[in-house]
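Asker: take this sequence and fold it.
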Amino acid sequence: MTTMSLSRRHVMSALAASLATPYLVRPARAAAPLRVGVPIWVGWMPFWVLDKKGLTAKHGLDLNLIEFPVQTDARQALASGNLDVCALNTADVVVVDAEAPLAKVIALTNASNGADIVIARGVSTLADLKGKTVALEIGSVSHFFFASLLAKAGLSEKDVTITNMSAQDAGTAFAAGAIDVSVTWEPFASQGIAAGGTALATSVDTPDLIIDLISARSDVLETRADEVKRLLDAWFEALDFVGTNKDEAFAIMADHSGVSVAEFEGMWSGVKMYSRADNIALMGAAGAPGAYVGAVDATSAFMLANDLVPSVVPAAEIIDPALLA
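Answerer: Here you go, the predicted structure:
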């Protein structure tokens, strides 16, 4: 394993048709490592448990886990073919597939339940943001999250000035006092709160809006489905390890996050992790699409309405649970 760091229509009938033809599982192992992008996010830290506990070897995988401090860089790497698989969120895959059907959602990792945060000083409500400068990563899930919060408050992006920063930089800039409002996620949000910021809003206020996932390129699924399936098996085994060996798993994930175990536990409470059974229920099966279909459609429609994508992307073009069984 090599680790590299670089600087997160007719739906029912179409989805049923797509689910009816799962990928052929090929037993041959590819010579090149499977390139897996992992942006820095609390809900994806089990990838490093997978790495540290030898699950790559156990599942016969040759992985190149590539960490991305900037999530949009990971999304672009998947779209350009520089990654085979990537941890992203629903909004990211909608952006990738808005131009061409390049990627599929093959598993859901978690829902954000408080770990995406608007941190602020000097304001007490979202309505108070009018006329303020806000740091966030344009085109990322933070942008989507913030736009939805503004809409709920009766505001739009025209009412604020947005400064483009990665989630990591937005948290750091807020902690340093360089900016008074930042939209970021854990583990970066806690830096700002520790520096005196207030959580003006969190993803608790937008239930089921931010769903994180594992996405794979469609061409990779055509040729390397067996490897990708084994990656999912290793991921779910890592989640099981977190549940049964909490102390060791949290020590691994906290160390990789650069925080204490106690701090990481607080961050972990802000995500709802999805088991394999959760995935099968949410993503559905042939003839019985799950609730995630509605989440994709709502995300796509919202992003189109807010000029974040050029066109709606049907859920049937994105969801593919064929490798979950």
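Asker: hey, let's count contacts and neighbours off CA atoms from now on
Answerer: Fine.
Asker: which element follows the helix ranked longest in the chain toward the C-terminus?
Answerer: For the chain, the helix with the greatest residue count under DSSP state H is helix 225-244. Moving toward the C-terminus from helix 225-244, the next helix or strand (DSSP states H and E) is helix 246-257.
Asker: which other helices and strands does that following helix contact?
Answerer: Packing contacts for helix 246-257, counted by 3 or more CA pairs under 8 Å, 6 or more residues apart in numbering; DSSP states H and E, involve helix 46-52, helix 225-244, helix 261-268.
Asker: among those, which is nearest Phe250?
Answerer: Taking CA to CA, helix 261-268 is the member of the helices and strands packed on helix 246-257 nearest to Phe250, at 6.2 Å.
Asker: centre of the chain to the very next helix or strand once past the closest one, how far?
Answerer: Downstream of helix 261-268, the first helix or strand assigned by DSSP H and E is strand 271-273. Distance of strand 271-273 from the chain centroid (CA atoms, centre = their mean, to the nearest Å) equals 11 Å.
Asker: could you name the helices and strands sitting against strand 271-273?
Answerer: Strand 271-273 packs on strand 103-112, going by 3+ CA pairs under 8 Å, 6+ apart.
Asker: centre of the chain to the strand it packs on, how far?
Answerer: For strand 103-112, the distance to the chain centre is 7 Å (CA atoms, centre = their mean).
Asker: go on, stretch 250-268?
Answerer: On CA atoms, centre = their mean, the centre of stretch 250-268 falls 18 Å from that of its chain.
Asker: first to last residue in stretch 148-166, what's the distance?
Answerer: End-to-end span of stretch 148-166 (CA to CA, to the nearest Å): 19 Å.
Asker: can you list contacts of that stretch?
Answerer: For stretch 148-166, the surrounding residues in contact (CA atoms under 8 Å, 6 or more residues apart in numbering) are 69-71, 126-127, 129-138, 147, 206.
Asker: let's see this one next, to set against the first:
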Amino acid sequence: MTPDEPATLHALRRRQVLRSALAAAAPLALPAAPAGAAGANKPLVVGGLPVTCNLTLPIACQARIAVNAKTGAGPSPFAYAKFSGWPEVKESLMTGRIPAAYMLAPLVMDLVDSRIPLKIVSLGHRSGAVIMVRTDSPARSFRDLRGKSIAIPSRFAVDYLFLRKMLARAGMSPKDITLIEMAPPDMPAALYARAVDAYCTGEPFGAAAQRAGYARPLAMTRDEWRNYICCVLTVREDLIQSNPALVQDLVNHIQAAGDWLDKGPANRDKAAQIASSRTYFGQDPKIIKFVMDNPEDRVTYGDLRLIRAEFDELMQLSVEAKTLKRPVAYERYVDERFYKNIKPVPIPL
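Answerer: As a prediction, this is how the structure comes out:
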């Protein structure tokens, strides 16, 4: 921006650059409008983003569809709805437009602290966040990002807490960089267009740019924060009260999907094909497969335990980051009964 250029004009030009770069830089489908909330004779709608941290959700939905088709039980009792960013998921869950979604764990804590009736009932993944820079970037450590712009999905995202951890190890803080909140699907294009110097998010939006050849990981949670969790299955309390059996069925399938995903590369290959369809992520299956293979534990799904100490750590880190105003009691935002009563279900995919 030149000294004479108004900030609004600069912002407009930046958006134009991002739009023009999006098709070339990030071959990921734009999110479809989400479906409405569950009603009579309609499936339970579960919202999610097209990120591999949410991959257990499409697998659970597709498995339930397959079981019902085989047994003649009719349509699946739950279905996936794709959102483009966390603000949209948050608003839809708050207003009851959807009764369930994969959500950012610290955001659930904050909403519950604001008396929004929500409960976390399952994890969705382990690891899966990356911090990406351009391949031609001189940055080899986080000290090299001083004064640079870094995109994050949300200040409530655990990706942001991961970034804070890495900055702290380098003797830095968020004051040493410029933070930009951005929907994950827009991040590869922003890096390609040099609108940001780096971005921190869940996959496959790191892999998309890496596979295209113009970005490389500066850090991965698999190397730096092994028990990292971010996206959690969250349901409204009125759904728990009105239909606990349906919530249990959903949790059973999410947990089974996690086990199935970690059983081997053949299942992960199938998962990439399923999730890439327009029904779910609407992405190039080669990009999702790249996440599954490079390396194979870039995201993991087999350990979806609800562990109080891990949530307490996230809460404390969020309080330190000032994304939470105060600590929130574990029992206020987690309902363990469904995890404790998991029953094995088939994943016939």
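Asker: re the thing from before, got the buried residues for the longest helix of the first structure?
Answerer: Buried residues in helix 225-244 of the first structure, counted by 16 or more other CA atoms under 10 Å: 225-239, 241-242.
Asker: what do you get for stretch 139-153 of the second structure?
Answerer: Neighbour-count burial for stretch 139-153 of the second structure, counted by 16+ other CA under 10 Å, picks out Ala139, Phe142, Leu145, Arg146, Ser149, Ile150, Ala151, Ile152, Pro153.
Asker: report the aligned residue range of the first structure for that stretch.
Answerer: Using TM-score structural alignment, stretch 139-153 of the second structure corresponds to residues 123-137 of the first structure.
Asker: not counting the matching stretch itself, show me its contacts.
Answerer: 72, 142-143, 149-150, 153-155, 159-167, 170, 179-184, 200-201.
Asker: redo the buried residues of stretch 139-153 of the second structure as TSV? Include distance to Glu237 of the second structure and secondary structure.
Answerer: Formatted as TSV, these follow (distance: CA to CA, whole Å; DSSP: H, G, I helix; E, B strand; the rest coil):
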residue	distance to Glu237 of the second structure	secondary structure
Ala139	46	coil
Phe142	41	helix
Leu145	43	helix
Arg146	43	coil
Ser149	39	strand
Ile150	36	strand
Ala151	33	strand
Ile152	29	strand
Pro153	26	coil
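Asker: mind listing the strands in the stretch 51-200 of the first structure by residue range?
Answerer: Using DSSP state E, counting those that start in this stretch, the strands of the stretch 51-200 of the first structure run over 63-68, 85-89, 103-112, 116-120, 133-136, 161-164, 181-185, 198-202.
Asker: which elements pack onto the first one?
Answerer: Other elements packing on strand 63-68 of the first structure under the criterion 3+ CA pairs under 8 Å, 6+ apart are strand 2-5, strand 34-39.
Asker: which residue numbers in the second structure does the last one align to?
Answerer: Residues 44-49 of the second structure are the counterpart of strand 34-39 of the first structure, counting by TM-score structural alignment.
Asker: for Val89 of the second structure, give its distance to Glu310 of the second structure.
Answerer: Distance, Val89 of the second structure to Glu310 of the second structure, using CA to CA: 23 Å.
Asker: looking at these two, which has the bigger crowd around it?
Answerer: Val89 (25 against 13; other CA atoms under 10 Å).
Asker: please say which position in the first structure that one maps to.
Answerer: By TM-score structural alignment, Val89 of the second structure lines up with Ala74 in the first structure.
Asker: so that match sits right up against Pro39, yeah?
Answerer: Yes - counting by CA atoms under 8 Å, Pro39 is a contact partner of Ala74 of the first structure at 6.8 Å.
Asker: any idea how far the residue lying closest to Ile288 of the second structure once chain neighbours are set aside lies from Val45 of the second structure?
Answerer: Nearest residue to Ile288 of the second structure, sequence neighbours excluded (CA to CA, 6 or more residues apart in numbering): Ala272, at 5.4 Å. Remark: distance between Ala272 of the second structure and Val45 of the second structure (CA to CA) = 22 Å.
Asker: mind checking what Met165 of the first structure lines up with in the second structure?
Answerer: Correspondence of Met165 of the first structure to the second structure, assessed by TM-score structural alignment: Met182.
Asker: so what's the residue count around the aligned residue in the second structure for Ile179 of the first structure?
Answerer: In the second structure, the residue matched to Ile179 of the first structure (TM-score structural alignment) is Val196. Residues lying near Val196 of the second structure (other CA under 10 Å) number 21.
Asker: also the one 10 residues further on?
Answerer: Using other CA under 10 Å, the number of residues around Gly206 of the second structure comes to 28.
Asker: need the contact list for it.
Answerer: Residues near Gly206 of the second structure by CA under 8 Å, 6+ apart: Val130, Ile131, Met132, Pro188, Ala215, Pro217.
Asker: including neighbour count and distance to Thr56 of the second structure, could the residues you listed go into TSV?
Answerer: Listed next are the contacts of Gly206 of the second structure as TSV, based on neighbours: other CA atoms under 10 Å; distance: CA to CA, whole Å:
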residue	neighbour count	distance to Thr56 of the second structure
Val130	26	19
Ile131	23	22
Met132	28	24
Pro188	33	23
Ala215	22	26
Pro217	18	24
